[in-house]
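Undergrad: what's the 3D shape of this:
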Amino acid sequence: MLRGSDDAAGSTLWANNGSGAIVDRMVTRLGLTDTVRPPSIHPGYWGYTALSARDTVKIYRYLLDSAPAAIRDYVLGNLRQSTRCATDGYDQHFGIAGSFNRPWAVKQGWSGLSSGGCTATTATATNEPAGAVARTPAGAEAVDLARPALHTTGVVGAGDRSIVAVFTQHPGGTSYGKAHTDVGRLTRSLNVPGAPRPAGTWTGTWGSGVRVRTQATTASGTVTTLPAGVEVLAGCQKRGQQVSVPPYTDDWWAHLPQYGGYMTDIYLSVPENQVPGVPV
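TA: Okay, here's the model as predicted:
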């Protein structure tokens, strides 16, 4: 659950440890003020537990400052191993994971969005929502369960220097690529002490089903498929196989350090064949 956001694991933990009583215990133990169990219309859906960015920061502070060392090391140790592809194949490396270099430990949340493209060795799904959504002070019944949610949380920097919690909701029908880009821009706009930022140029993309390859050729293996319209970080670029998408032809490929592979520059939203300012 900590590394791959495995819904089945979450459901097992929820059922075996008291369901909503888990939330009540943690509210008391950690002094949370914005957190309540799922609303009465969805009593068994752990993903609809209401919480806020403020309470999420309190949870990380508890882990860092108050929790027994064995618990802290177990939880954060697993969050440091967060996989790009969740157990159900969802691309969960948005926000913090894309905005800062390691070291970081992240736990993400989402609901109402389909990432597409990411692959995982196994795939499981349940009827439990995967993300938790922010609420108003009126309580769980006031949680907006309709709009897509995308949240990024974690600790960043050497010695877990900073805690980051960014909670967002988006208009109905928003694509994952658009939400991913917006959360990334918002996260990168924060002044986060000690957070190392990756070198490169953030660039928009166009097209759907655009593949990230192991090498600068369409014959090489596929690392992942980009969400439609997502913004990517180009670290460097080189000439490779010529690609034609009429009326465009381009033999430049950008290396995307966040994905560990190459994409043809033809699908980057730049006027030239190369990305301006990105080194060869």
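Undergrad: contacts, neighbours, all on C-alpha from now
TA: Fine.
Undergrad: what about residue 164, which helix or strand?
TA: Applying DSSP states H and E as the criterion places residue 164 in strand 162-169.
Undergrad: helices and strands around that strand, which ones?
TA: helix 53-65, strand 149-156, helix 176-188 (3 or more CA pairs under 8 Å, 6 or more residues apart in numbering; DSSP states H and E).
Undergrad: in this protein, which spans are helices?
TA: 7-16, 20-30, 53-65, 69-79, 96-99, 176-188 (DSSP state H).
Undergrad: so what secondary structure elements neighbour the last one?
TA: So that's helix 176-188. Using 3+ CA pairs under 8 Å, 6+ apart, helix 176-188 sits against helix 96-99, strand 149-156, strand 162-169.
Undergrad: re the thing from before, and the angle from the strand holding residue 164 to strand 149-156?
TA: 180 degrees (axes from the mean of the first three to the mean of the last three CA atoms, to 10 degrees).
Undergrad: which other residues reach strand 162-169?
TA: The contact list for strand 162-169 (CA atoms under 8 Å, 6 or more residues apart in numbering) reads 52-54, 56-57, 60, 96, 133-134, 147-156, 183, 187, 192-195.
Undergrad: are any of those buried, and if so which?
TA: Buried residues within the contacts of strand 162-169, counting neighbours by 16 or more other CA atoms under 10 Å: 52-54, 56-57, 60, 96, 133-134, 147-156, 183, 187, 192, 195.
Undergrad: I'd like the structure of this one too, to check against the first:
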Amino acid sequence: MRKLSGIFLVGLCVGAIGAVVVTASHGTVAAPKPIAVTEAVTTMSESATPTPTPTPSPTPSPKASPPPEKKSEVDAAALDRLVPGGHVSAVVFDRERGAATVSAHADRAYTSASLVKLLIALAVLDRGGPAAQVQRMLSRSDDELASRFWSSYGGPAIVTGWAKKIGLTGTRAPADPGRWGDTRITAADVVRIYQYMLAHAPGTILAALRGATERGSDGFRQYFGIPDAAGQQPWAVKQGWSCCGPTRMLHTSGVVGENGRYIVVVLSENPSSVDYATGSKRVTAVVRALLG
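TA: Next comes the predicted model:
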């Protein structure tokens, strides 16, 4: 996420990153490995799996004792240690089970940076706006298009309206109505945005997230987090980054695995003394811990 054109200027240190914009999208491997997830106590609702009724047998065998429950190797404290001096929140939601397998600081609020573009995209498409430009805004994280859509489709009302429609409990419109990237979000709410998007508007948006370019329109490398950590597993992502305050935000979000089975969201905040390269590696380390 960057501020742009006087509406949302972000002072990115792109000199260290490089000016070359790589626009090639990633490929999908035909036979990905399954994600290894760990169980953790979650603040999100979980659906219990009914226990099957055993078939009566004339000569029943003694029932074997169930194996001991596997303890979580990923918890909030372990993730916190990967972002020293900063904050991190993470949720992994298994769409097949309808439950979160990992949830850490899921309701902590962060500045959204470019993740608010998911709501902007929903608002534009809902009103029949230009799908091709929406895809470009998402895949290249184009701030100029985001600013144009923000002004044309309701500004802060995009956030308040869609938060009410989707049921987002921790999402807030920016205090300055022109600074869309200052929208406040939580990891739990970003998961809800993906759940709604995948159920009601998967085509245009998901195609854009699958085609995310390695560098954003400003030259920032946006393959940190999920893309760098997922290996051969297919993914579709929307990333976010911002600066120019006492802290730097670096967020990764998307779906991972066959048929987009897992929604993965990691939000992070680092002191401004932490450079982007270090912050990006920290987010990637968190995602690796989540995926196993």
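Undergrad: returning to that earlier point: okay if I get the helices and strands packed on strand 162-169 of structure 1 as a markdown table plus distance to residue 169 of structure 1?
TA: Converted to a markdown table, these look like this (distance: least, CA to CA, whole Å):
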| stretch | distance to residue 169 of structure 1 |
| --- | --- |
| helix 53-65 | 12 |
| strand 149-156 | 4 |
| helix 176-188 | 9 |
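Undergrad: quick one: closest of the ones you listed to residue 79 of structure 1.
TA: Of all those, it is strand 149-156 that lies closest to residue 79 of structure 1, at 8.2 Å by CA to CA.
Undergrad: quick revisit: between the helices and strands packed on helix 176-188 of structure 1, which gets nearest to residue 177 of structure 1?
TA: Between these, strand 149-156 lies closest to residue 177 of structure 1; by CA to CA that is 11.3 Å.
Undergrad: once aligned to structure 2, how far is the closest one on average?
TA: For strand 149-156 of structure 1, the mean deviation from structure 2 after alignment is 0.4 Å (mean CA distance after the TM-score superposition for structure 1).
Undergrad: that strand maps to which residues in structure 2?
TA: Residues 249-256 of structure 2 are where strand 149-156 of structure 1 lands when matched by TM-score structural alignment.
Undergrad: what's the answer for stretch 256-270 of structure 1, then?
TA: So stretch 256-270 of structure 1 sits over no part of structure 2, by TM-score structural alignment.
Undergrad: quick one: the strands in the stretch 51-200 of structure 2?
TA: 87-94, 99-104, 110-111, 184-185 (DSSP state E, counting those that start in this stretch).
Undergrad: make CSV from the ones you listed and add distance to residue 168 of structure 2 and mean neighbour count to it.
TA: Output for the strands of the stretch 51-200 of structure 2, formatted as CSV (distance: least, CA to CA, whole Å; neighbours: other CA atoms under 10 Å):
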stretch, distance to residue 168 of structure 2, mean neighbour count
strand 87-94, 15, 26
strand 99-104, 17, 23
strand 110-111, 14, 24
strand 184-185, 9, 22
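Undergrad: out of those, which gets nearest to residue 216 of structure 2?
TA: Going by CA to CA, the one of the strands of the stretch 51-200 of structure 2 nearest residue 216 of structure 2 is strand 110-111, 18.8 Å.
Undergrad: against structure 1, where does the closest one fall?
TA: Taking TM-score structural alignment, strand 110-111 of structure 2 hits no residues over in structure 1.
Undergrad: cool, and stretch 270-286 of structure 2?
TA: Residue span in structure 1 matched to stretch 270-286 of structure 2, by TM-score structural alignment: 170-186.
Undergrad: any buried residues in the matching stretch, and which?
TA: Buried, per 16+ other CA under 10 Å, within stretch 170-186 of structure 1: 170, 175-184.
Undergrad: quick revisit: let's have the strands of the stretch 51-200 of structure 2 in TSV, adding distance to residue 218 of structure 2.
TA: Converted to TSV, the strands of the stretch 51-200 of structure 2 look like this (distance: least, CA to CA, whole Å):
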stretch	distance to residue 218 of structure 2
strand 87-94	25
strand 99-104	31
strand 110-111	19
strand 184-185	23
